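*Asks:* sequence and predicted structure are below.
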Amino acid sequence: MASPANLDIRPAAAEAHTLFKQACQAVPRPTLLPVCISVPSDLLTPSAIYLKLSNGATAEYSFLLESATGSTETVGRYSFIGANPRKVLATGPGYEDVGDPLQALQAQLSQDRVISIPSLKLPALTGGAVGYISYDCIKYFEPKTARPLKDNLHIPEALFMVFDTIVAFDHFCQTLTIVTHMRLPENPTDDFQKPYDEACTTIRSTLERIKQPETPLPPKDVGGPASEQEYSSNVGRHGYESFVTALKSHIVKGDIIQAVPSQRFSRGTTLHPFNIYRTLRTLNPSPYLFFLSCAAFHIVGASPECLMKTDGYAALPVDTRFGYTAEQQAQLRPRIVNHAIAGTIRRGANPAEDDELAAELQGSTKDRAEHVMLVDLARNDVNRVCHPSTVKVDRLMRIDRFSHVQHLTSEVSGLLRPECTRWDAMRSIWGPQDQGDGVVYDLGTREEGLTQGPRDGLRLYVVRVGSRGSEVSAG
């Protein structure tokens, strides 16, 4: 690994200054310029880098995002690590921002515009906001679903950490890239060298911490002796069964098409949250693995799907039926992608049994009907914010294999309408239809908090660490 004193930091000072002068002529004017360094990572692991940057997973605010993909549970190309954000945005009752968390996040992120430097070939995530939005925020996106609910978790409805510096671990190229964003001077005549030097110092100090020979480990135990208590449900067996009975009645009446009632299982533990994450990523490697330290609590999870993403740009089709001008139709619009997963069967003991079970799943009338229903809902959600003639099912009922189960998966996409934003797309795709949400909320008295919806296998979502140990919630 290169010495911090002799790093090939890009862009070099002269090139960065030229980019700054060009940016001064742009409208709107960029406010941030990425500065980066790439070094070999063949002797490192993402977990070790995270522990070094977070001082043994003790930093108040930090994150680690990883991925295992494909039927062989191969590692995804990138892992991302960040610690000590520039700003933390928490929303909900009792916090500075109350209401729609996407409005607060949009206001925060809209303050900055980053200069694009294609020659750097940076990964998709180099800075910005990393965090969560709880399920209960659906009440801000669909006001008709709002219900008076008791908050038993006592955590923010949403929390985002805003990072200027992120480390990207490239498993394919065996390199790690440290990216920081220097804040550009307000005036062309202001001192440019000072903020550039500060960005270089940030890169050097980050690399110096990563190069430390010792990796600080998280505490083996937190709090007192391990608890012997059993897992407890927040609704209990009787409560859950009554949910199912009531929902079946609503389906018969035609109020809803389908619903998945949830429950939260909790128990005390003295394990440090990062050690729980390490076990989870071993037992259940998934396309979306995450560990977030949010000061008073941690979020640990493994999910097979991405709720929504933007993937490329394209011009809208020439179509006079929808009233868009020629200029609007010529604009490049983001492609919004939504993934649908419904229909599950276990993995086989060998490839032949895998194929037999997959054929059984694909031939299941129940699972196919449930999946088609979900795809129709996804098309409806995407259609609300995308140009109708571009909404399509790109992939229908493909078998995807994960560590313990096989799923039927589909992909729905569309090009965002000129009058809509990515924030609108997130609100549209966030949760089930408003009538269904209202019915589910009418059955409960507690906020759902952090949830990914129903999934098979082990998912640990929230670990709250306190003086009496930790509480692990799953659902």
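*Replies:* Yep, it's here.
*Asks:* contacts and neighbour counts: CA atoms only from here.
*Replies:* OK.
*Asks:* what's the helix or strand where T279 lies packed up against?
*Replies:* Per DSSP states H and E, T279 falls inside helix 273-283. Helices and strands touching helix 273-283, as assessed by 3 or more C-alpha pairs under 8 Å, 6 or more residues apart in numbering; DSSP states H and E, comprise strand 288-294, strand 297-303.
*Asks:* can we see that at 6 Å?
*Replies:* With contacts defined as 3 or more C-alpha pairs under 6 Å, 6 or more residues apart in numbering; DSSP states H and E, helix 273-283 has no helix or strand neighbours.
*Asks:* quick check, distance from that helix to the centre of its chain.
*Replies:* Between the centre of helix 273-283 and the centre of its chain there are 18 Å (C-alpha atoms, centre = their mean, to the nearest Å).
*Asks:* and the helices in this structure?
*Replies:* With DSSP state H applied, the chain shows helices at 13-23, 46-53, 101-109, 138-141, 193-210, 236-253, 273-283, 326-330, 351-362, 365-383, 422-429, 434-443, listed in chain order.
*Asks:* ranking the ones you listed by burial, who's on top?
*Replies:* Across the helices of the chain, averaging neighbours per residue (mean count of other C-alpha atoms under 10 Å) puts helix 46-53 on top, at a mean of 22.
*Asks:* contacts for it?
*Replies:* Helix 46-53 is contacted by residues 57, 210, 215 when judged by C-alpha atoms under 6 Å, 6 or more residues apart in numbering.
*Asks:* next one: stretch 400-420
*Replies:* The list of residues contacting stretch 400-420 from outside it, by C-alpha under 6 Å, 6+ apart, reads 71, 284, 333-347, 385-387, 390-399.
*Asks:* of those, which belong to strands?
*Replies:* Among the contacts of stretch 400-420, the subset assigned to strands under DSSP state E consists of 333-346, 392-399.
*Asks:* thought A315 was touching L332, still the case?
*Replies:* Yes - L332 is in contact with A315 according to C-alpha atoms under 6 Å; the separation is 4.4 Å.
*Asks:* closest to Y231 out of the contacts of helix 46-53?
*Replies:* In terms of C-alpha to C-alpha, no member of the contacts of helix 46-53 lies closer to Y231 than A57, at 25.7 Å.
*Asks:* comparison target, given below:
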Amino acid sequence: MQCVAQLRTSWRDPVEVLSAFAEEPWAIGFVSGGGGPRGRWSYVARAPEATFTGAPGQDPFEGLAELLGPASLSLADGPPFQGGVAGLACYELGDVVEPLGLSRTGWPDLAAGRYPAVLAFDHELGEVAAVGRGADATAAQAQAERALAWLDLVPEPPAGGALARGLSASDPDAYEAAVAQVVARIHAGEIFQANIARAWSGRLAPGAAPFDLFARLAGQSAAPFAAYLRLPGLAVVSNSPERFLQARDGVVETRPIKGTRPRGRSADEDACLARQLSASDKDRAENLMIVDLMRNDLARVCAPGSVRVPELFAVESFANVHHLVSTVTGRLAAGQGAVDLLRAAFPPGSITGAPKVQAMKVIAGLETPRGPYCGSLFWAGVDGALDSSVLIRTAAFVQDAEGWSVEARAGAGIVADSDPRAERLETEAKIAALLRALEGTAA
């Protein structure tokens, strides 16, 4: 049983702190924007004591469970994440859950590190907690002091101007044709819904780094599940508004997003668009299908009768769009933990479709491998706690001899009465904030 120690100090900005070592392999940050009960905590960590990267022929979930190790105690007055594993689950990890023969690119299905030292930023109290774990009290205290020392590192100033120029978008006509094909397959009874995405790609400007985009997004359009991960030769920058799975004290929550409207140009237009979204039968039906899917996924690992839907069709507003969000909860059954929960529900239903497996087959026939997009950045504590995002509003970076290439995608949930042009415009509304940040243009 590990020991845990905590040291508290005054507030620092988590993005600024992370900037000092953001280019180190395995540097990671979960930075919550917007406040509220889901935006209280941010986390920063570096230099894990062990790592796991899934390889062909392995079960990545078993590797993750081994990396996490046995359950241990946590501090009652500590943050939700008090050390454990954190990392990336790419979309194609779903091929392990339900073998579909999905193609891969250079991204691992799963990559995670075990972090014995973590900085936790309490937005509500305006404090920073340095948390350490070790075999005994002395070792735990040393790890907490190691994390506290990260606050003394010199932050890197963010880059100015354009981070990328001339990003190319996938063919809009081809996307509309793909939407029309999916609508036809829905009418034929093959599926009820599928989330189909478009891609934007290009290269970062010389001297620009992935973290520059993360810092800029945090300042321009902060999101509750923003996250950053630097891997060797790879990086993920996410400005996601969507929670995938949370577990704490055995209680599970997922908050699928389905239904979107752009923000208005005036307060009156903005309120009108939000009302339209709330009243839309199409968007409610789309949302309800995914709620039912997530209820079924949670029921695989939750106690019988414990899965509930306490909130349905809530309108939540973000920097660029309004979304329709529902909440599904449950209680983990005896013997089930965070890794079991991830396996049961991956990939997120909101970005696949219904039925999930057949929707994934449709997606695979229309898109190139997604990699990080529509996967998850997550942390899992040694005390059984878990939180994770859905990797939408996300850019994936690959490093080569000439610098960094970047790809970002945006998708739309296609249902029986979807209009191809309207769905294409929805993808453009969703990607707009990320493109503005990359290209250095004003809103």
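*Replies:* Perfect, I can see it now. Here the structure is a predicted model, which is why all the values come from computation and not from measurement.
*Asks:* list the TM-score for the superposed pair.
*Replies:* Both chains were compared after superposition, and using TM-score structural alignment, normalised by the length of structure 2 their TM-score is 0.79; 387 aligned residues with a C-alpha RMSD of 2.9 Å.
*Asks:* ok so, going back, compile the contacts of helix 46-53 of structure 1 into a markdown table and extend it with columns for distance to V260 of structure 1.
*Replies:* Below are the contacts of helix 46-53 of structure 1 laid out as a markdown table (distance: C-alpha to C-alpha, whole Å):
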| residue | distance to V260 of structure 1 |
| --- | --- |
| A57 | 35 |
| I210 | 44 |
| T215 | 43 |
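*Asks:* between those residues, which sits nearest L271 of structure 1?
*Replies:* Distance to L271 of structure 1 across these (C-alpha to C-alpha) is lowest for A57, with 12.6 Å.
*Asks:* compute the distance between the closest one and V88 of structure 1, please.
*Replies:* Taking C-alpha to C-alpha, to the nearest Å as the criterion, A57 of structure 1 is separated from V88 of structure 1 by 18 Å.
*Asks:* looking at the two, which one has more neighbours?
*Replies:* Comparing A57 of structure 1 with V88 by other C-alpha atoms under 10 Å, the one with more neighbours is A57, at 25 against 16.
*Asks:* corresponding residue for L396 of structure 1 in structure 2?
*Replies:* Matched by TM-score structural alignment, L396 of structure 1 corresponds to L312 in structure 2.
*Asks:* now its match: closest residue in space that isn't a chain neighbour?
*Replies:* Residue nearest to L312 of structure 2 in three dimensions, not counting chain neighbours: S326, with 4.4 Å by C-alpha to C-alpha, 6 or more residues apart in numbering.
*Asks:* I345 of structure 1 versus the aligned partner of that neighbour in structure 1, what's the distance?
*Replies:* Taking TM-score structural alignment for the superposition, S326 of structure 2 sits opposite S410 in structure 1. In this structure, S410 of structure 1 lies at 16 Å from I345 of structure 1, with C-alpha to C-alpha as the measure.
*Asks:* ditto for P225 of structure 1
*Replies:* As defined by C-alpha to C-alpha, P225 of structure 1 lies at a distance of 38 Å from I345 of structure 1.
*Asks:* what residues sit buried inside stretch 408-424 of structure 1?
*Replies:* For stretch 408-424 of structure 1, burial by neighbour count (16 or more other C-alpha atoms under 10 Å) applies to 408-418, 422, 424.
*Asks:* of these, closest to E360 of structure 1?
*Replies:* Distance to E360 of structure 1 across the buried residues of stretch 408-424 of structure 1 (C-alpha to C-alpha) is lowest for L408, with 11.3 Å.
*Asks:* for that closest one, give its distance to T69 of structure 1.
*Replies:* Noted for L408 of structure 1: a distance of 15 Å to T69 of structure 1, by C-alpha to C-alpha.
*Asks:* tell me which of P225 and I345 of structure 1 has more neighbours.
*Replies:* Neighbours around P225 of structure 1 and I345, counted as other C-alpha under 10 Å, are more numerous at I345. The numbers are 19 against 11.
*Asks:* hang on, the earlier thing: neighbouring contacts of the helix holding T279 of structure 1?
*Replies:* The set of residues that contact helix 273-283 of structure 1 without belonging to it, under C-alpha under 6 Å, 6+ apart, is V300.
*Asks:* what range in structure 2 matches that helix?
*Replies:* By TM-score structural alignment, helix 273-283 of structure 1 lines up with residues 210-220 in structure 2.
*Asks:* what's the neighbour count on the match of L396 of structure 1?
*Replies:* In terms of burial, L312 of structure 2 registers 16 neighbours under the definition other C-alpha under 10 Å.
*Asks:* now it: how far from D292 of structure 2?
*Replies:* According to C-alpha to C-alpha, L312 of structure 2 and D292 of structure 2 sit 11 Å apart.
*Asks:* before we move on, what about A223 of structure 2?
*Replies:* 26 Å.
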